[in-house]
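Participant: I would like to see how this sequence folds:
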Amino acid sequence: MKEKIIYVVVVSLLAVMLFFGQKAYTHAKAYEEVTASLVSHMSAKKLAEFQLKELAEVFSLGLYKNGKKRKLAKLTQQAKVYKSKSKTYALYALLPLLGILGSYFFISLRAFTFFGALGALITLVFGLISPIMMVTIHKEVEYLGDVVLSFESKGLIGSITKLLENGDMVVAVVILLFSVLVPMVKTLSLLFISVFMESRFAHGVVKFFKMIGKWSMVDVFVVATFLVYLTANKGEVSRAEVEVGLYFFLAYVIVSMLVSLSADRMLHQHKENLATL
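Facilitator: Here you go, the predicted model:
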């Protein structure tokens, strides 16, 4: 009875992850769109027009109102709200992972591997589809202010698509294979192992992913993203901002590692039990 209650709690935690993960993704995309709209008004030409309208408002003694100022203020406020909510919802989505990992002490290894793999799958999916980083190249120009020269919101799937569009086929395929397909197949395989533990194929799957695990680029990708963030933030003309997709990726790296160890231990115990029969 106690174990069933724990199962219900863990399933509820997974549902909470899905709910708030979807909320975090929605608000992260909204923040991306509003920021892109805001940045579009910060080119040299647009800022020059804005300054002229500001002068017109001053010289007209208030008869002419610069409507663009109110529009930009509204967009800025919206961006702040979406940014805050996306990170808050991401936190709400990732906190249940602590409860799922804590269930290790109360349920069987098999059940923990199954639920842990589901949690890893959720974080991986949201990590793949959510924005990871926004990079802005800007320069302070006299009389105009902060002019944006370039703006990009980067996500893993979007980056792969852009590489393909630019003809960088080899790089795109490598990233797609080792940062998307291998982690996805590995996570689904962990689910398979937990359900079909008695199968000989399950042991082969674990050995296979142990062998290719060192080639997985998800953790490398996360570290590289952090390096890009740190170096970009130090430049006078560049600014990088980490988005919620990176948090989901970090969570996936940690959870998948723990679940892999759990699956290995589960199969080892199963093998010992068969030997004693």
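
Participant: only C-alpha atoms for contact and neighbour calcs from this point on.
Facilitator: Will do.

Participant: for stretch 223-235, which positions count as buried?
Facilitator: By 16 or more other C-alpha atoms under 10 Å, the buried positions in stretch 223-235 come out as 225-226, 229, 232-233.

Participant: closest one of those residues to E57?
Facilitator: N233 (35.9 Å; C-alpha to C-alpha).

Participant: can you pull the contacts of the closest one?
Facilitator: 239-240 (C-alpha atoms under 8 Å, 6 or more residues apart in numbering).

Participant: before we move on, the earlier item: which of the buried residues of stretch 223-235 sits closest to K68?
Facilitator: Checking the buried residues of stretch 223-235 against K68 by C-alpha to C-alpha gives N233 as the nearest, at 29.2 Å.

Participant: could the buried residues of stretch 223-235 go into CSV alongside secondary structure and distance to F178?
Facilitator: Formatted as CSV, these follow (DSSP: H, G, I helix; E, B strand; the rest coil; distance: C-alpha to C-alpha, whole Å):
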residue, secondary structure, distance to F178
T225, helix, 16
F226, helix, 18
Y229, helix, 22
A232, helix, 25
N233, helix, 28
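
Participant: where exactly do the strands run in the stretch 51-200 of the chain?
Facilitator: Remark: strands assigned in the stretch 51-200 of the chain by DSSP state E, counting those that start in this stretch are 133-141, 145-154.

Participant: would you do the same for the sequence below? I want to compare the two.
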Amino acid sequence: MKQNIGFILNILALGLFVPGIMLPIFSMNMEMQADLGSSALSTALIDKELSILGTVTELWNEQRYLVGFLILFFSVVVPLLKTSLVTVARIIRSQETKQKLLSFVTSIGKWSMADVFVVAIFLAVLSTDHASTTSTEQINMGLFKITFELSSQTLSNVGLGFWFFTAYCLISLAGTQLFYRGVKQG
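Facilitator: The predicted structure follows:
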């Protein structure tokens, strides 16, 4: 019974995984504004939504291969490998082979906690929410002085992909543990 529930949870987790890596995990907007008395000039400096796969693509295009590879490996490859091995273990009849596979899944499960680390990094980025700076500047032009305020504001929000990926992490962990306990008992 635990094996069946664990397997179903892993399949459900896989269903959450796909939108979790494809949908935006967070968005960030940064705007700069210059107030000149009764007038104001405003421009967007950053307006970005990033998914896990979008982040990997962007890092790859910027030739940050190591960071892009690590995010891809720990957030995409290891979870897919883990789910594939649990599926193979479900199909295999040999109890000994099943236990070996699940023992391996448990050992890479420790490495797959790096996907949770990736989510934590995104949360750290989100801590910049509503960060703003303001400074008063002056331009001297001979007899004229122009005083203005220069300000910037950074807003960030959690995207839908964050919630799917977090749900994937938790349900996958629970499903794998249940499946493994069911195999050990039966």
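
Participant: let me see the TM-score of these two.
Facilitator: Overlay of the two chains. TM-score (TM-score structural alignment, normalised by the length of the second structure): 0.81; 162 aligned residues with a C-alpha RMSD of 1.6 Å.

Participant: rewinding a little: how about the buried residues of stretch 223-235 of the first structure in TSV, adding distance to A275 of the first structure?
Facilitator: Formatted as TSV, those follow (distance: C-alpha to C-alpha, whole Å):
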residue	distance to A275 of the first structure
T225	46
F226	47
Y229	52
A232	56
N233	57
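
Participant: next, name the residue at the spatial heart of the first structure.
Facilitator: Nearest to the geometric centre of the first structure sits G245, at 1.4 Å (C-alpha atoms, centre = their mean).

Participant: element containing the counterpart of that one in the second structure, please.
Facilitator: Correspondence of G245 of the first structure to the second structure, assessed by TM-score structural alignment: G161. Using DSSP states H and E, G161 of the second structure falls within helix 160-185.

Participant: average separation of that helix from the aligned part of the first structure, please.
Facilitator: Compared with the first structure after fitting, helix 160-185 of the second structure has a mean deviation of 0.7 Å; criterion: mean C-alpha distance after the TM-score superposition for the first structure.

Participant: just the buried residues of that helix, please?
Facilitator: Under the neighbour-count criterion of 16+ other C-alpha under 10 Å, helix 160-185 of the second structure has 160-169, 171-180, 182-183 buried.

Participant: next: stretch 143-162 of the first structure.
Facilitator: Buried-residue list, stretch 143-162 of the first structure, by 16+ other C-alpha under 10 Å: 144, 146-149, 151, 153-157, 160-161.

Participant: now, the most widely separated pair of the buried residues of stretch 223-235 of the first structure?
Facilitator: T225 and N233 (12.1 Å).

Participant: which neighbours do those two share?
Facilitator: Joint contacts of T225 of the first structure and N233 (C-alpha under 8 Å, 6+ apart) do not exist.

Participant: and the buried residues of stretch 143-162 of the first structure as a markdown table, adding distance to L188 of the first structure?
Facilitator: Below are these laid out as a markdown table (distance: C-alpha to C-alpha, whole Å):
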| residue | distance to L188 of the first structure |
| --- | --- |
| L144 | 53 |
| D146 | 47 |
| V147 | 46 |
| V148 | 43 |
| L149 | 42 |
| F151 | 36 |
| S153 | 29 |
| K154 | 26 |
| G155 | 22 |
| L156 | 20 |
| I157 | 19 |
| I160 | 22 |
| T161 | 24 |
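
Participant: give the equivalent position in the first structure for F148 of the second structure.
Facilitator: F148 of the second structure maps onto nothing in the first structure, by TM-score structural alignment.

Participant: quick one on the thing from earlier: from S262 of the first structure, how far out is the residue nearest to the centre of the first structure?
Facilitator: Going from G245 of the first structure to S262 of the first structure by C-alpha to C-alpha, to the nearest Å gives 26 Å.

Participant: next one: S37 of the first structure
Facilitator: 46 Å.
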